[in-house]
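**Q** Model the structure of this input:
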Amino acid sequence: MKLLELPNIGKETARQLEEVGIHDAEELRLVGGKEAWLRIKTSIDPGACIHLLYG
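**A** Here you go, the predicted model:
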């Protein structure tokens, strides 16, 4: 399943996930939401807020 097909994943979040190596729903499930958020926060968007994680 594509990232954009998931609830609460918009274009910007999908772009960020892909930039940190997460390209589909299965990869996101395997990595987990917390790790995905940490990857975004530490590598491309230090301002990523907790609401991104909650989404």
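
**Q** From now on I want contacts and neighbour counts done on CA atoms only, so please keep to that.
**A** Will do.

**Q** residue boundaries of the strands in the chain?
**A** Assigned by DSSP state E, the chain shows no strands.

**Q** quick one more, to check against the first:
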Amino acid sequence: MSLSSHLNQLKKKHEHLSFEVERAEKSPATDRMHIKSLKKEKLRLKDEIERLHHA
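**A** From the prediction side, this is the model:
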């Protein structure tokens, strides 16, 4: 897998997590720990994207 396609894949996952976080925050039944977990994964992906972008 090329670096470019890997970055695109990570960006898509990050975008999907943004959508999931937004949806979870609007739902009163969502567990706060689940939202925290989604945000943590989103941040991990963002860091990975930045690291690869500057490599």
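
**Q** How alike are these chains, TM-score-wise?
**A** Between these two chains, after superposing, the TM-score reads 0.28 (TM-score structural alignment, normalised by the length of the first structure); 27 aligned residues with a Cα RMSD of 3.0 Å.

**Q** Tell me which other helices or strands the longest helix along the second structure touches.
**A** Assignment by DSSP state H gives helix 3-26 as the longest helix of the second structure. Applying 3 or more Cα pairs under 8 Å, 6 or more residues apart in numbering; DSSP states H and E, we find helix 3-26 of the second structure packed against helix 32-53.

**Q** burial count for residue 33 of the first structure?
**A** Residue 33 of the first structure has 15 neighbours, counted by other Cα atoms under 10 Å.

**Q** quick one: the closest residue to it other than its chain neighbours and residue 35 of the first structure, what's the gap?
**A** Nearest-residue entry for residue 33 of the first structure: residue 53, 6.4 Å, with adjacent residues in sequence omitted and distances by Cα to Cα, 6 or more residues apart in numbering. Distance check for residue 53 of the first structure against residue 35 of the first structure: by Cα to Cα, to the nearest Å, it reads 9 Å.

**Q** Also residue 11 of the first structure?
**A** Residue 11 of the first structure is 19 Å from residue 35 of the first structure, by Cα to Cα.

**Q** which residues sit in contact with residue 49 of the second structure?
**A** Counting by Cα atoms under 8 Å, 6 or more residues apart in numbering, residue 49 of the second structure touches 7, 10-11.

**Q** List just the nearest of those residues to residue 45 of the second structure.
**A** Of all these, residue 10 has the smallest distance to residue 45 of the second structure: 6.5 Å, by Cα to Cα.

**Q** follow-up on the earlier one: and the longest helix of the second structure, what's buried?
**A** 7, 10-11, 13-14, 17, 20-21, 24 (16 or more other Cα atoms under 10 Å).
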